[in-house]
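Peer 1: kindly return the folded structure for what I paste below:
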Amino acid sequence: MTRPKKTGVATLAVRAVRTQQADKPVYAFFVAGADLLKIAEISRVHRDSDGSLHGFQRKGIKSHVQAITDFLDQGPVLFPNAIILAIAPSARFTQSRGEKPEGDARVCEAGTLRIPLPRDGSKCAWIVDGQQRSIALSQARNKSFPVPVVAFVSEELSVHREQFILVNKARPLDPRLINELLPELDTVFPRELSSRKIPSELVNLLHTSRDSPFYGLIKRISEDSSSAVVIDSALIKSIRSSINGALGCLAPHKATAGSPADVDTMYRILKAYWSAVRTVFPEAWGRPATESRLMHSAGIEAMSILMDRVMSRASLEADLFGHATEALSRLAPHCRWTSGRWQELQRDWNEIQNVGKDIKLLSGHLVRLDHMHAFAKVA
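Peer 2: Down below sits the predicted model:
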């Protein structure tokens, strides 16, 4: 550790190599495992009182951390997994002098990287990948265990989130956390992630917009709210199916080669339909899934399939809420969301589960009821 005379700020000095990617300096170096959490912090995902999303990291998993710690404490072990950091521009790199060796590929340069260690306890680096390993290394008996680190220079939270998602895409990262982070980013993702971004944006709007029937009712991984009763993943899955399905009511508004997706119209359709659901089934709305199968993932998915049928019959210039309310009112006498028995299905209201066969059974019944009553007057 050195103390530069000019600033008086302590630094951690490491031998490093530097290269460039996307106009950003990228460093590779080794540090003692116990020093990782001295220079880098873990940015936990959470929302403030205004509902703004902060951070990106999931909660620590104690069992995972303990398993890594136990492995490290076995004795001499090979543990070459690199930690990925985002590091502030305040870290300074000094290139080594001297001639480069013959045959040098010239893709990087060697030198010394000095990482500030402010006295106030603040940190100039953030862990993008490897939080569990970093915690385990700080708890391991061997505090000098050398850990490989790759660090890119950026203080932008959106860049940290982007890299976090891309690094963890192929790993067992909670899909709900990815879904919640996606709307916060403005970048080009692989196709599989891109197709999830708009449904995630719509669910975010449904949860945070005061004119939405789902306002404050959606369970998200960044919040712990007693009033939230609908799992976000059920809505995201349903919206994605409507956008991608040939007969989905949201499909006409998805992106094409010549125009971007019309998210505003999608939201208008969703708000109108689910506002009608709330109006027609007030006794079942906003209650926990154990008390209302309408709020259960099975009910959300089945009613979303019905939405595609009902809202596809409406013109965008029409009263969408009125149209949906009229259609759902015809079905209401036959629905058993909070008590009773679905006679045609031979199921009690609380026997409907979030499994494929039950969702198919319930949605098929709702669609048949809609067809029967919507066209009852047709000769």
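Peer 1: alpha carbons only for contacts and neighbour counts from here, please
Peer 2: Will do.
Peer 1: assumed residue 223 was part of a strand.
Peer 2: No. When classified by DSSP: H, G, I helix; E, B strand; the rest coil, residue 223 is found to be coil rather than part of a strand.
Peer 1: what are the ranges of the strands in the stretch 101-250 of the chain?
Peer 2: 109-116, 125-129, 146-153, 218-219, 230-231 (DSSP state E, counting those that start in this stretch).
Peer 1: distance from the third one to the middle of the chain?
Peer 2: Read it as strand 146-153. Its chain's C-alpha centre and that of strand 146-153 lie 25 Å apart, by C-alpha atoms, centre = their mean, to the nearest Å.
Peer 1: ok, residues contacting it?
Peer 2: With contacts defined as C-alpha atoms under 8 Å, 6 or more residues apart in numbering, strand 146-153 is touched by 24-33, 79-89.
Peer 1: structure for this one too, so we can compare:
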Amino acid sequence: MPPTSQALKRRALRIEQVPELTLYLFTLKAHEILQIADISRVSRDEAGKLIGYQRPEVRSHVNEIVDYLNGPNALFPNPIILALSSAARFTSSRGPNTTDGLARGGDIEIPLPTGDRPKPAWIVDGQQRALALTQATNKGFPVPITAFIADSVSLQRDQFFRINNTKPLPRGLVTELLPEVDTRLPPRLSIKKLPSELCNLLNQNKESPFHGLIRRASSGSKASRSAVVTDTSIIKMLEESLSTGCLFVYRNLTSGEIDSDGLWTALIVYWSAVRDTFPDAWSKPPAKSRLMHGAGIQAMGRLMDRILTTIDPTAADAPAAVRTELARVAPYCHWTSGVWPELGMKWNDIQNLSRHTQQLSSFLIRTYAQSRTPRP
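Peer 2: The predicted model follows:
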């Protein structure tokens, strides 16, 4: 691509770590970053497919960076990481001193956006810093940039996820992005991929009693009003059951295969029965129903582990059988009003604390077990 007035040209270093991904190191002025780069906000399209990967901006964090940049002797060593479109071009410099065996010098040329041409870059890491730089007084402040070529959103998302893996990303954003990462993940994250996928299905599938009720990082303001259960509550319940509960039997640890049909059927049968058993407490915000609260979801998940050990979810009478079992504890539940006398707490005193969750779980399981014990 020949140099034009519609392209931004900078001196750059090219580093080949792997043949598939070449890194480019160069500098941009503060005001140029958002001139060429977009922030890919995490959201979902009309079909429910996840798009983007960036969390919303944190205004207080941005303001703190702006204050620092406007102060004396501001040092900005951390690079902004960009994914460049394949329209960007690197031209090596000629001569014997343009490479040291590790990096090659040259020029990188990035086409500027026009009316019919979108921005050629996306911010993978450093969106808060980039926003702050555009608001800083010194618009010409030199900013280090690390970039790689990636037209694919999946590759951009994969790099974003790995870069931020050691940083405190919101857990909801992590769990939502996990199913979309199709490259090999670190073991700690791979274990969490199945619960994340199940959480997506429970929220998106119309057959699910949780359809549209799970609040995710990509939920818009309209969806957030109807989504009353946090995805972290669902993920935690699924992780525990898949590790030590009734859902464990659907995993083949040797082959790594999952009985997805059986797993899905078990979840739909049980949680549909929960919805039908407690209709007045279902789909309400946690402030009005502790059934939709983190403690309630996890406690009912532990009760699921007990009930489904005696019922085959694939049996024709399974839905009715689960409702019969839940009816054993229903009279003792106070999700929306009253007092849990055995716990010594009002219904809304239950908080998302491990000791409250444990107390509630123990009570439900103990009550259920006693109801099944034949009286002398």
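Peer 1: which one of the strands of the stretch 101-250 of structure 1 is the most hemmed in?
Peer 2: strand 125-129 (a mean of 25; mean count of other C-alpha atoms under 10 Å).
Peer 1: could you find the closest non-adjacent residue to residue 250 of structure 1?
Peer 2: residue 243 (4.8 Å; C-alpha to C-alpha, 6 or more residues apart in numbering).
Peer 1: I should have written residue 289 of structure 2 there, sorry.
Peer 2: Nearest to residue 289 of structure 2 is residue 336, by C-alpha to C-alpha, 6+ apart, at 4.7 Å.
Peer 1: tally of neighbours for that neighbour?
Peer 2: Residue 336 of structure 2 has 19 neighbours, counted by other C-alpha atoms under 10 Å.
Peer 1: before we move on, back to that, let me have the strands of the stretch 101-250 of structure 1 in a markdown table, extended by distance to residue 61 of structure 1.
Peer 2: Formatted as a markdown table, the strands of the stretch 101-250 of structure 1 follow (distance: least, C-alpha to C-alpha, whole Å):
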| stretch | distance to residue 61 of structure 1 |
| --- | --- |
| strand 109-116 | 28 |
| strand 125-129 | 14 |
| strand 146-153 | 21 |
| strand 218-219 | 20 |
| strand 230-231 | 22 |
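Peer 1: with residue 201 of structure 1 as the reference, name the closest of those.
Peer 2: strand 218-219 (13.1 Å; C-alpha to C-alpha).
Peer 1: neighbouring contacts of that closest one?
Peer 2: With C-alpha under 8 Å, 6+ apart as the criterion, strand 218-219 of structure 1 contacts 207, 225, 228, 229, 230, 231, 232.
Peer 1: for those, which one is nearest residue 143 of structure 1?
Peer 2: Among the contacts of strand 218-219 of structure 1, and counting by C-alpha to C-alpha, the member closest to residue 143 of structure 1 is residue 225, at 39.3 Å.
Peer 1: that closest one: how many residues sit nearby?
Peer 2: 12.
Peer 1: about what we covered before: residue in structure 1 matching the residue nearest to residue 289 of structure 2?
Peer 2: Per TM-score structural alignment, the equivalent position to residue 336 of structure 2 in structure 1 is residue 338.
Peer 1: got it, and residue 129 of structure 2?
Peer 2: By TM-score structural alignment, residue 129 of structure 2 lines up with residue 133.
Peer 1: and for residue 196 of structure 2?
Peer 2: Looks like residue 196 of structure 2 aligns to residue 200 there (TM-score structural alignment).
Peer 1: ok, now residue 346 of structure 2?
Peer 2: So residue 346 of structure 2 corresponds to residue 348, using TM-score structural alignment.
Peer 1: list the residues that contact its match.
Peer 2: So residue 348 of structure 1 contacts 339, 340, 341, 342 (C-alpha under 8 Å, 6+ apart).
Peer 1: one more time with 7 Å, if that's ok
Peer 2: 340, 341, 342 (C-alpha atoms under 7 Å, 6 or more residues apart in numbering).
Peer 1: kindly report the same for residue 291 of structure 1.
Peer 2: By C-alpha under 7 Å, 6+ apart, the neighbours of residue 291 of structure 1 are residue 338.
Peer 1: same check, this time on the one 10 residues further on
Peer 2: By C-alpha under 7 Å, 6+ apart, residue 301 of structure 1 lies in contact with 234, 238, 359.
Peer 1: re the thing from before, which strand or helix spans the match of residue 336 of structure 2?
Peer 2: For residue 338 of structure 1, there is no enclosing helix or strand under DSSP states H and E.
Peer 1: surely it is in contact with residue 289?
Peer 2: No. Here residue 338 of structure 1 lies out of contact with residue 289, judged by C-alpha atoms under 7 Å, at a distance of 9.4 Å.
Peer 1: identify the contacts common to the two.
Peer 2: Joint contacts of residue 338 of structure 1 and residue 289 (C-alpha under 7 Å, 6+ apart) do not exist.
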